[in-house]
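Chemist: can you look at this prediction? I've put the sequence above it.
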Amino acid sequence: MASASPPAPQTPPPRLGERLARAWGRWWVKALAVLALLAAIGWALLWLLVIRQLPSVDQLRAYEPPLPTNVRGIDGAPIQSYARERRVQLSYAEYPPLLVKAFLAAEDRTFFEHHGVDYPGLAGAVVDYAAKFGTGRRAKGGSTITQQVAKNLLIGNEYSPTRKLREAILAYKIEDTLSKQQILELYLNQIPLGRNAFGVEAAAHAYFDKELNALDLPQLAYLAILPKGPSNYDPIRHPDRALARRNYVLREMVRNGFITQAQFAQANAAPLGTVRRRTPKFEAVGGYFVEAVRRELIDRFGETAKASPNSVYEGGLWVRTSLDTRLQDLAAQALRDGLIRYESGRGWSGPLRHVDLDGDNWQQPLLNTNIALDYQDWRAGIVIGREGDAWRLGFANGATGLLPRWAAQSPKRGTATPAFGTLKPGDIIAVAPSGSGFALRSVPRVSGGFVVEEPATGRVLAMQGGFDARLQAFNRAVQAMRQPGSTIKPLVYSAALENGMTPASIIVDGPFCVDQGARLGQKCFRNFANMRSAGPKTMRWGIEQSRNLMTVRMAATTGMPKLVDTLKRMGVGDYPPYLSIALGAGETTVLRMVNAYATLVNQGRGHEPTLIDFVQDRHGKVVLPENWRPCDGCNAPDWTGGPMPRPALRQKQVIDAMTAYQMVHITEGVVQRGTATVLRDLDRPMMGKTGTTTGPTDVWFIGGTPQFIGGLYIGYDHPRNLGGVEGGTFAAPVFKEFAVKAYDGLDKLPFRAPPGIRMVRIDRMSGRPVFGTWPDPDDPRAAVIWEAFKPESEPRRARRRGDAATPAAAPAPTAAPTPRDSDFLQREGGIY
């Protein structure tokens, strides 16, 4: 038997290194390695250059679009908005379903199917970009709605392949972060659609002057064409192009099953139905007031989001102001009527502005000036050219009209100024409809300011700073520094009352001179219009008759340091201690003077005048005033029937309450017997004071009732002589025109006296107490009146010659007070 052969030795398996070496020798392995290396390098470069620099998609979760600041009046009605972008934010549920379908048909029909990127569309865009590279032409977009959100909100509108890549990556990430409805909500709220409208709600107002939910199918389809380029489909300049594109969107809606053929046929036959571009309806409301509010908000919150999240133009603030639109209209009308009355008979004031015309294009130059008028039926028109014996005029809305020669004559001192012959093309003038054409109107060259304030709170209810805010942006109510003339006297005499004088104190109305040194010599004061001196009279009489000599004599007696300190505390101004300050030589504003009078009416308690009641951010949080606290129990459902909670008063006592009431009581006499008797027939308790500066260059009136105080001045911006007018004959009648309607229907409230005031009957000329027969209480010219005194300052009965030197106690009256007198004393808190 043969023996078995030994087994053949087995070859050991190749080691790992050997296997890798053999594999590396194959060409395809080397190719794969190179590709992997290139992919790694590409990914690294992509991460370094693109992905790492991408903004976080989480920003979209908390994204808040720029929203305008909405301003409301004292009654909550909208009066203005501040915005560089007109936008109204809506939720997805508020969008009409047909609107969403129209935008999908126009922009991204597969929106609810893709995950942020439409790859066939993107590939087509890449091919188109390559074909147009270097030609200067722009390639088609190929962007989905999600990509447009990424572009508009996160990365910008740079035209490059890199931006397209970043846009696609971000779109994919957005789809992972937000729902389709959230993406559409962002898109439809922020998309720019022309006419300064951002978002579909703002566009509905801009193009159709309607709410979004009031638009029909063809109007919704028109909005959907605008993202491609609002200027390309402007309904005024390119109506045919816009109509063709709108009908294309309607056809796409049919093709995608969004609407029926019958709906398409009806909508396809409809006209565009757009309106001309319009400004907001409330743009002319309280022009000077809302501009002052805008300036204050910008000072506090800034203009844009870079300055503050609650910025004026992007923060979406809700502002409640103290503007009373009824009082504002009355104040504006009264001031304007007064300015026009003054200008009547002084000739045409000239064109509002002149612009250069470019051929037949006159409308755009006119619109660029932003000139408009809201006085009665006046309109601003531009002179286009001559047509026979008339000028052709153009208006902002595109209409034209004729200004004949006979309607362009401006009377001046009984003659006719040939204004017609001075006109030239490009002049912007004021006209009003007359017959079949227009007649020339003259915007006053003289101007002024008017303010109305609520004394109890310091809230400014109305403010008119000139004839028209769109013609004259300078706000004379708060910016014009003018000499107040005799309206300063009640404040000056208040300093005397605080330093020991009474309304019955005797002051000599006679020559008064002061020595100014060897170089300047003597300075002698005089009464207004060189009125003769009246001799010794009461302080009351001096204020009622506005006597300058009595005022400077009193100021010298009181001491100018005390007097200017009182003016500073009352917010009128910080003046040097010169005697001329007592006659109104220091400059101040209408607002400051009205606020000082309001302090008197408010029993000496002062407020900073305010235009804004409160400000809320877009989420409803109150951000102004800064110390605002919720008022628990103030809402009607929480009311238990008890007294409503009221915040603690934080008012500064600027001057003594009794001093303030004494001056209010005295200035009631100015209306009853003094320089403001034109207001007496209003038949209600009213205080006030007129003022006329040297020249006169300005005329003033300030006064009112416990409900509100109003004040105004009238004068040229560059002071010059106004001619034969005075505060009592010109400014007070302007206030009366306002007051007749402003106080209509309001209660006739008396000015309330503070505790401690003593009411004593005196002779208003001599200041002596009067006992015996009671005067007729309805006779404003009576020599015997009730006067207000502080405790222990009232005058006593004059002693007869030979009486003891000790003061005599006031005897009982010889005639009992009538019931009406007793009611007056009880109401005023005084004594007999």
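Modeler: Done, it's in.
Chemist: make it CA atoms for all contacts and neighbour counts henceforth
Modeler: Will do.
Chemist: list the helices and strands the lengthiest helix in the chain packs on?
Modeler: For the chain, the longest helix by residue count, based on DSSP state H, is helix 27-49. Judged by 3 or more CA pairs under 8 Å, 6 or more residues apart in numbering; DSSP states H and E, helix 27-49 is in contact with no other helix or strand.
Chemist: quick one: contacts of that helix?
Modeler: 23-24 (CA atoms under 8 Å, 6 or more residues apart in numbering).
Chemist: also stretch 564-584?
Modeler: 483-489, 491-492, 494-495, 548, 551-552, 555-556, 560-561, 563, 586-589, 592-593, 595-596, 599, 606, 654-655, 693.
Chemist: for comparison:
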Amino acid sequence: MNLMLNLLKKFLILGAFLIFICFSMLIYFLWKVSPELPSYNELKSYNPSLTSRVFTSDGLLLDKYFIQERIFVPINRIPKNLIYAFISAEDKKFFEHIGIDPLAIIRAVFTNIVNNFSNKKMIGASTITQQVVKNLLLTNEVSLERKFKEMILAVRIENILNKEQILELYLNDIYLGYGSYGIAAASLNYFNKSINELTLEEVAFLAALPKAPNNYNPITKYSNAIERRNWVLQKMYENGYISAAYLQYKNKPLIVQDRYEEQFKEANYFKEEVRKELYDLFGKQALYEQGLIVKTSINTKLQKIADHVLISGLINQDKKNGWKGVLANIQKLIIEDDLLKNIKNPFPDKWAVYQINKISELILEVINSKGEHNTIDLSSDDNKWLIKEKFNIGDVFFAELIADQLTIRQIPKINGAIVVIDPHTGKVLALSGGFSFELSEFNRATQAKRQPGSAFKPFVYIAAMKEGYTPATLILDAPYVVDQGPGLPKWKPSNYTDKFYGLSPMRTGVEKSRNLMTIRLSDKIGMEKILDTARDFKIGKYMNNNLSMSLGSGLVTLLDLTNAYAMIVNGGKEINPSLITSVYDKTGKQILINEIKKCN
């Protein structure tokens, strides 16, 4: 009996000593790591990285900017079954614990000791709160120190945030595979649905992903994904969130739907101008992380017309200069050659690279990079401009399939741009900055400074009318000679027709674009007054008072020149070209407005 008492006494003393040692180590650890812990107050005002989205004037998605593709959803708009699924899968005592689950930790410690000796998989005991701490405040480092920090912060966070706020952070931040951050992005990427449209088995699948999304990929690891999804459904039943009747959802297949958004995929030059303007207005962080909603002025119908007109116009003009030759001639089949790596396709969705493998008079038998065979008829309307050209087996060139017929293409050496503006509001309805954005991102509508030529003449005549001239005022159309100084030839401008027409009404000078009338009028009223008018119309920045400026030898961008003409249409009232009509922050608050209302 005494022996038993002595053993019990020693055991109690040893136990007390071990508890004291553990407590002392805990105090020391808290003293050591507390100063190193990151501030958790920032979670109160946590702003997750969100996707900014840009829309056309008719509501189609035009572009989006993000670092992590995420759509923020407030906790009160997240379906209950989705919340219950994640709680069942990740932390069934979430609404009961203080940030950590001591019993789960003890169970995990003993289980992992056993598993370590039996080479079984380790298990975790992290609560949802701990996962929020790890994802937002700590790193993924695997160490005891990081784990202790995680537990300390989890307890602290439970004292400053309620359970709903912690869930909101967790469900909007967690990575769920397929490039999806948060449940809203995952719902779209896996099922092409909003979270409110998800069925129970789809909800259970999303809740199965946090531990290891790649291990439950529904395409490459379908059986694993089904097994894990069914495990979540079973847990939801065991935790009382669904009835036994819903366990039949285990038998449903897992059907992944490609994400589809009604997106306007053209207008690359317009998109880039919008992006640059937003970047200048709000900065990189706001543009790529704050979930801005941007409405633009682009009219998709007009943009398609502008793109088609510009591209076809440049192609047809280039045809007049003849065939510039093939891209290459190779003896191997194109599908076996590395040539394609060095060929830049201006329109990957429309043009393809073809190789001739047989020639029969005016018929070329060709093969493309995918190994598909086709024929080209050189006598067809679109190809007959090449009917006299000599082609050889192995020749490689671009071709476009139009109405089941292949049309040979070549990249034009010339380039151009188109701008369409609403003259009453300044809205840019369409903008094409070049032949191909794939070949050149240089925007010839906004960046290229070119001589306007005769397009500048109307502003000379506007300046004259401001000085009291009328359309009926007679201006002499006769030779005009300017002495440019010693050693320089005399400047002798002429009309396009090389003829002289004597005294003519001023309106004829505009209608017939008469150079000599314009020069003489400019000399009479003075270039300074013409430059003042140009500045009023916002096209005088790159001009000086040389007389040749009146014939359009200065520099101007196409966008500025188009806007100047729009102001003429607008009765001389000032407008500013705008691509962005309004911008809203993630809460729906309007932070930018460029709308100008029309007056009837």
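Modeler: All right, it came through fine. The structure displayed is predicted, hence computed values, not measured ones.
Chemist: fetch the TM-score of the aligned pair.
Modeler: For these two chains in superposition, a TM-score of 0.81 is obtained (TM-score structural alignment, normalised by the length of structure 2); 570 aligned residues with a CA RMSD of 4.3 Å.
Chemist: on that earlier part again, and the buried ones among the contacts of stretch 564-584 of structure 1, selectable in ChimeraX?
Modeler: Here is the ChimeraX command that selects only those of these that count as buried (16 or more other CA atoms under 10 Å):
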select :483,484,485,486,487,488,489,491,492,494,495,548,551,552,555,556,560,563,586,587,588,589,592,593,595,596,599,606,654,655,693
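Chemist: rewinding a little: just checking, next helix/strand downstream of the longest helix of structure 1?
Modeler: Beyond helix 27-49 of structure 1 in the direction of the C-terminus, DSSP states H and E gives the next helix or strand as strand 69-72.
Chemist: report the distance from the next helix or strand after that following strand to the chain centre.
Modeler: Counting by DSSP H and E, the element after strand 69-72 of structure 1 in chain order, helix or strand, is strand 78-82. Distance, stretch centre to chain centre, for strand 78-82 of structure 1: 8 Å (CA atoms, centre = their mean, to the nearest Å).
Chemist: strand 78-82 of structure 1 vs structure 2, mean deviation?
Modeler: On superposition with structure 2, the mean distance recorded for strand 78-82 of structure 1 (mean CA distance after the TM-score superposition for structure 1) is 3.3 Å.
Chemist: can you list contacts of that strand?
Modeler: Here strand 78-82 of structure 1 makes contact (CA under 8 Å, 6+ apart) with 68-73, 282-283, 285-286, 290, 294, 312-313.
Chemist: again, but for stretch 69-84 of structure 2
Modeler: Stretch 69-84 of structure 2 has contacts (CA under 8 Å, 6+ apart) with 48-51, 164-165, 167-168, 172-173, 179-182, 184-185, 195-196, 200, 203-204, 207, 236, 241, 291.
Chemist: do stretch 173-183 of structure 2 as well
Modeler: 48, 68-72, 135, 170-172, 186, 189-190, 195, 206, 209-210, 213-214, 217.
Chemist: report the buried members of the contacts of strand 78-82 of structure 1.
Modeler: Buried among these (16+ other CA under 10 Å): 68-73, 285-286, 290, 294, 312-313.
Chemist: residues in contact with the aligned residue in structure 1 for Asp560 of structure 2?
Modeler: In structure 1, Asp560 of structure 2 lines up with Arg592, judged by TM-score structural alignment. Contact partners of Arg592 of structure 1, counting by CA under 8 Å, 6+ apart, are 478, 571-572.
Chemist: including neighbour count, distance to Gly535 of structure 1 and secondary structure, could these go into CSV?
Modeler: Conversion of these to CSV gives the following (neighbours: other CA atoms under 10 Å; distance: CA to CA, whole Å; DSSP: H, G, I helix; E, B strand; the rest coil):
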residue, neighbour count, distance to Gly535 of structure 1, secondary structure
Val478, 21, 39, coil
Gly571, 20, 33, coil
Val572, 24, 31, coil
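Chemist: quick one: which of those is nearest Arg346 of structure 1?
Modeler: Set against Arg346 of structure 1, the nearest of these by CA to CA is Val478 (27.9 Å).
Chemist: Arg441 of structure 1 versus the closest one, what's the distance?
Modeler: Val478 of structure 1 sits at a distance of 28 Å from Arg441 of structure 1 (criterion: CA to CA, to the nearest Å).
Chemist: go on, Cys513 of structure 1?
Modeler: 49 Å.
Chemist: more crowded one of these two?
Modeler: Arg441 (21 against 14; other CA atoms under 10 Å).
Chemist: surely the more buried one and Val431 touch.
Modeler: Yes - in this structure, Arg441 of structure 1 is within contact of Val431 by CA atoms under 8 Å, at 5.0 Å.
Chemist: what touches both of the two?
Modeler: Trp378.
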